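Asks: next come a sequence and a model predicted from it.
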Amino acid sequence: MSPQVEKITHDEQLRAAYKIREKVFVVEQGVDPLDEYDEHEKESSHFIAYLKGEAVGTARWRVTPKGIKLERFAVLKSARGKGVGQALVDAVLKDIHATPGTAGKTKYLHAQLTAVPLYAKFGFEKVGEVFEECAILHYKMQLAK
């Protein structure tokens, strides 16, 4: 069964997305909850991924002064390797392209080292050197034009 991704439209979905982020980032990776949840929650477009009816992944995107930032991609450990991450990236990119005012803006993200190959499949390329964010190594990646 392939993953299903939906744009979040109600509070129940958003609560499920926050629980996924808490399990992946706060519990598993040790990110401080104050760093995980930020002032950009309300302005972001959020997504949730389901596998066999269970919420297993999430992501969001938002407009920034530098372009469009894709972020907070999280997949529960039990669902990794099952196409959830790919389905999320695909859905987020399709939503961005369907949103008025996004054409021509730089699409970028901060990829944890283990996720670089996933984003590369969609045409993202590393920009600059590796850096640390929340005590985790990342590369800035940008969608090739």
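Replies: The structure has been received and is ready for your questions. Residues are numbered from 1 along each chain as shown.
Asks: for the rest of this, base every contact and every neighbour count on C-alpha atoms.
Replies: Will do.
Asks: Ser2: neighbouring residues, count only.
Replies: 11 (other C-alpha atoms under 10 Å).
Asks: is it true that it lies in a strand?
Replies: No - using DSSP: H, G, I helix; E, B strand; the rest coil, the assignment for Ser2 is coil, not a strand.
Asks: do you know how far it is from Tyr108?
Replies: According to C-alpha to C-alpha, to the nearest Å, Ser2 and Tyr108 sit 26 Å apart.
Asks: ok, Tyr37 - contacts?
Replies: Listed by C-alpha atoms under 8 Å, 6 or more residues apart in numbering, the contact set of Tyr37 is empty.
Asks: repeat for Ser2
Replies: Applying C-alpha under 8 Å, 6+ apart, we find Ser2 in contact with Leu51, Lys82, Gly83.
Asks: the residue most central in space within the chain: which element?
Replies: The centroid of the chain falls nearest to Phe73 when counting by C-alpha atoms, centre = their mean (2.6 Å). Using DSSP states H and E, the element containing Phe73 is strand 67-75.
Asks: for that strand, name the packing helices and strands.
Replies: Packing partners of strand 67-75 (3 or more C-alpha pairs under 8 Å, 6 or more residues apart in numbering; DSSP states H and E): helix 11-21, strand 54-64, helix 84-98, strand 107-112.
Asks: related to what we said a few turns ago, tell me how far the closest residue to the residue nearest to the centre of the chain other than its chain neighbours lies from Glu41.
Replies: Nearest non-adjacent residue to Phe73, counting by C-alpha to C-alpha, 6 or more residues apart in numbering: Ala59, 4.2 Å away. As for Ala59, its distance to Glu41 is 11 Å (criterion: C-alpha to C-alpha).
Asks: let's bring in a second one:
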Amino acid sequence: MVRYTNVSVRQLDFPKGIDDALKVRIAVFVEEQKYTLESELDNHDEGSYHWAAYCDKENEDGSIEKNVPVGTIRMIPKPGNIAKLGRLAVLNTARGLYIGQLLVKELIDFCKKNDYHTIVLHSQYPRRGFYAKLGFVIEQGEEIFSEDGTPHIRMFMRNI
């Protein structure tokens, strides 16, 4: 069994710096969840902010790989100091280590420090509870909609 230690989160530079984020996104969204590569590479990376979570990975043979990308998140700036959280992904072998929560909290802290007052996201409907635990809410009148063939719901964090 693979074991991860020494979790760290770093903001990435576009374009060269987001290669680690793209590796995680492709592994999770394309290979695991079966979205198309075209839908994953959606032309919103430029002009967005990106973070990746890294761990040291202890393999079954005892070897250790340092600074392996295991998670990522993206924030798209919107008019009126609104941030759109998206592309949160954690490798299936690294789930359960609270890496997703660390990434969301990093994005929230960034928004607070940079005068964003609202964060909006489109949650895959079955994963809405994850975001609710972090303070995001489904506002009255929001309905489930399809995004790339998957049910989603819009959620908000206001007055951050």
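Replies: Yep, that arrived. This structure is a prediction, so every number in the text was calculated from the model and none was measured.
Asks: using the three-state scheme, assign the residue mapped onto Val26 of the first structure from the second structure.
Replies: When the second structure is aligned by TM-score structural alignment, the residue opposite Val26 of the first structure is Val30. Three-state call for Val30 of the second structure (three-state DSSP): helix.
Asks: Val30 of the second structure and Leu121 of the second structure, how far apart?
Replies: Distance, Val30 of the second structure to Leu121 of the second structure, by C-alpha to C-alpha: 20 Å.
Asks: residues in the first structure aligned with stretch 101-111 of the second structure?
Replies: The alignment of stretch 101-111 of the second structure onto the first structure (TM-score structural alignment) covers residues 86-96.
Asks: on that earlier part again, buried set for the strand holding Phe73 of the first structure?
Replies: Ile68, Lys69, Leu70, Glu71, Arg72, Phe73, Ala74, Val75 (16 or more other C-alpha atoms under 10 Å).
Asks: nearest to Glu36 of the first structure among those residues?
Replies: Nearest to Glu36 of the first structure among those, counting by C-alpha to C-alpha, is Arg72 at 8.5 Å.
Asks: centre of the chain to stretch 135-145 of the first structure, how far?
Replies: 12 Å (C-alpha atoms, centre = their mean, to the nearest Å).
Asks: which outside residues touch that stretch?
Replies: By C-alpha under 8 Å, 6+ apart, stretch 135-145 of the first structure touches 31, 106-113, 116, 122-132.
Asks: rerun that using 7 Å as the cut-off
Replies: 107-113, 123-132 (C-alpha atoms under 7 Å, 6 or more residues apart in numbering).
Asks: also stretch 117-124 of the second structure?
Replies: Contacts to stretch 117-124 of the second structure, defined as C-alpha under 7 Å, 6+ apart, come from residues 81-86, 150-160.
Asks: rewinding a little: ok, the match of Val26 of the first structure - how many residues close by?
Replies: Val30 of the second structure has 16 nearby residues by other C-alpha under 10 Å.
Asks: same check, this time on Gln13 of the first structure
Replies: 19.
Asks: check the gap between it and Lys19 of the first structure for me.
Replies: Separation of Gln13 of the first structure from Lys19 of the first structure (C-alpha to C-alpha): 10 Å.
Asks: again with Thr106 of the first structure
Replies: To Lys19 of the first structure, Thr106 of the first structure is 30 Å away according to C-alpha to C-alpha.
Asks: next one: Glu28 of the first structure
Replies: Distance, Glu28 of the first structure to Lys19 of the first structure, by C-alpha to C-alpha: 12 Å.
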